[in-house]
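**Q** Need a 3D model of the sequence below.
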Amino acid sequence: MPLPDGSASINFASSGHSGLSQRHFIGNTSAMGFHHVAIAIHDTKANYQFYTEVMGFELVKTVTAPTPEGGYSKHFFYSTGQTSSGEQGMIAFWEIHVESLEGFETNLNKGAGLPWWANHLAFDAPTVADFERHRERWRAHGQTVLEVDHDFCRSIYIRDPEGNTVEFCLTTRDFTPEEKAHALELLLDPNPPMEKTFGAKIWQPEGDPILLPSG
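**A** Next comes the predicted model:
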């Protein structure tokens, strides 16, 4: 039910979800972004070429240091540009030289036994022009691009040299109070209703997109 300040609350005890607080406030939170996410890689050269040329990011800092396991590491920081909220985005990668760690899996989904779409890195595309510019740059570099309309946002996807899925995402509208309340209701629902799937298309490096059926 609505609270006096206009936010929402849900009585989890009455819905059988006694493990959570009975009152959960929606909204009134301070904005917070990631400083960076760090991922281990194997092919530093291919990674650099991909994230600078294909993604359009800039390598801004490399930190070298010994590791507790006896080897050493390089830690690469790439600027992803400024987000729609004015924050400076970054992503980082590890090149790890430790004999006991050789052969580790760098594909996040493969290592977890998950499909390609589960774990992924989504970067902000603040405007339609930015979104389309990223998509066309990907295509110009020979990438086949999946584009999906999620209703509240539009996304494009490809994979990096380690096999990890990367995304540029354009937010197309604000969330409604009803959506926020419904999100909390679905949080622990063992039998949630299925939502409509929205349109998707495949962009080859050249030519018109291939439309995929929606349901």
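
**Q** all contacts plus neighbour counts: C-alpha atoms, from now on.
**A** Will do.

**Q** residues in contact with the residue nearest to the spatial centre of the chain?
**A** Geometric centre of the chain, nearest residue: Ala122, 2.5 Å, by CA atoms, centre = their mean. Contacts for Ala122 (CA atoms under 8 Å, 6 or more residues apart in numbering) come out as Val166, Glu167, Phe168, Cys169.

**Q** Show me where the chain has its strands.
**A** Per DSSP state E, the chain carries strands over the ranges 38-41, 58-66, 72-82, 88-97, 120-124, 145-149, 153-159, 165-171, 200-203, 210-212.

**Q** so can I have a markdown table of the ones you listed showing distance to Phe131?
**A** Shown next, in a markdown table, are the strands of the chain (distance: least, CA to CA, whole Å):
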| stretch | distance to Phe131 |
| --- | --- |
| strand 38-41 | 24 |
| strand 58-66 | 18 |
| strand 72-82 | 14 |
| strand 88-97 | 16 |
| strand 120-124 | 9 |
| strand 145-149 | 10 |
| strand 153-159 | 8 |
| strand 165-171 | 6 |
| strand 200-203 | 14 |
| strand 210-212 | 18 |
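
**Q** before we go on, could you also do this sequence so I can check it against the first one:
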Amino acid sequence: MARSNPEFQLGGINHLALVCSDMRRTIDFYSGVLGMPLIKTIELAGGLGQHFFFDCGNGDCLAFFWFTDTPDGVPGVSAPRGLPGSGELLSAVGSMNHVAFDVPAERFDEYRQRLIDKGIAVSPVMNHDDSPLGVAPKLQDGVFVRSVYFQDPDGILLEFACWTREMTEDDVRHEPRTGADRRAAATPA
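**A** Reported below is the predicted structural model:
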């Protein structure tokens, strides 16, 4: 799926930095449940907090800040309220909606079951396709990626995803929407 970048030689994601409420619980989940090695820990100057890094594969990292004075997240604003297929997908502009980890297609079903066996609530398998609903009830030729969603202890939406086919020029065909196309959000009373 690699495409050439004529502007910058990017090697993927160095790290994605998220915010957690409890670094010990975050380590227990990402290293203990998902098996990601903790590779770097930092105490921030002035008692501001901590910044820890987990290896999530291929030299990429998932990092977490723990701040002494951070506000709590707001479901439906900071992150989606629930799992796709059984909750809302909506989150605010500037938020991080979810993190998708690439998994081998041949191990997708096994990995979903492993999460279940570890007591993690998971979404139904989502076979993403170009149908009007965007999801097929079963794996078929039009499916381009398979996904299963779950949440970390702070409600961060995570995904195990596997590509099922190579993308082509035909996969880029929609006109991009603009800010003018958005509906105004309801203002709280």
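
**Q** before we move on, back to that, could the contacts of Ala122 of the first structure go into TSV alongside neighbour count and distance to Ser73 of the first structure?
**A** Output for the contacts of Ala122 of the first structure, formatted as TSV (neighbours: other CA atoms under 10 Å; distance: CA to CA, whole Å):
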residue	neighbour count	distance to Ser73 of the first structure
Val166	19	24
Glu167	23	27
Phe168	22	29
Cys169	24	31
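
**Q** Out of these, which is nearest to Phe50 of the first structure?
**A** Val166 (11.1 Å; CA to CA).

**Q** so what's the closest one up against?
**A** So Val166 of the first structure contacts His120, Leu121, Ala122, Phe123, Tyr157, Ile158, Arg159, Asp160 (CA under 8 Å, 6+ apart).

**Q** What residue in the second structure is paired with the fourth one?
**A** Same thing as Phe123 of the first structure. Counting by TM-score structural alignment, Phe123 of the first structure corresponds to Phe101 in the second structure.

**Q** got a list of what the nearest residue to that match once chain neighbours are set aside touches?
**A** Closest residue to Phe101 of the second structure apart from its sequence neighbours, by CA to CA, 6 or more residues apart in numbering: Phe160 at 5.0 Å. Neighbouring residues of Phe160 of the second structure by CA under 8 Å, 6+ apart: Ala100, Phe101, Asp102, Val103, Phe108, Arg112, Ser147, Val148, Tyr149.

**Q** Can you find the partner of Phe160 of the second structure in the first structure?
**A** By TM-score structural alignment, Phe160 of the second structure lines up with Phe168.

**Q** isn't Val37 of the first structure right up against Trp94?
**A** No. If you go by CA atoms under 8 Å, Val37 of the first structure and Trp94 don't touch, sitting 10.6 Å apart.

**Q** who has more neighbours, those two?
**A** With neighbours defined as other CA atoms under 10 Å, Val37 of the first structure and Trp94 compare such that Trp94 has more, 19 against 12.

**Q** What count of nearby residues applies to the closest residue to the more buried one other than its chain neighbours?
**A** In space, and not counting its chain neighbours, Trp94 of the first structure is closest to Ala40: 4.3 Å by CA to CA, 6+ apart. Per other CA under 10 Å, the neighbour tally for Ala40 of the first structure reads 19.

**Q** List the members of the contacts of Val166 of the first structure that persist in the second structure.
**A** Of the contacts of Val166 of the first structure, the ones still in contact in the second structure (both residues aligned by TM-score structural alignment, their matches' CA atoms under 8 Å) are His120, Leu121, Ala122, Phe123, Tyr157, Ile158, Arg159, Asp160.

**Q** between these, which has the most around it?
**A** Neighbour-wise, these (other CA under 10 Å) top out at Tyr157, 23 neighbours.

**Q** Do I have it right that that residue meets Glu147?
**A** Yes. At 6.5 Å, Tyr157 of the first structure counts as touching Glu147 under the criterion of CA under 8 Å.

**Q** To which residue of the second structure is the residue nearest to Trp94 of the first structure aligned?
**A** Per TM-score structural alignment, Ala40 of the first structure is aligned with Val19.
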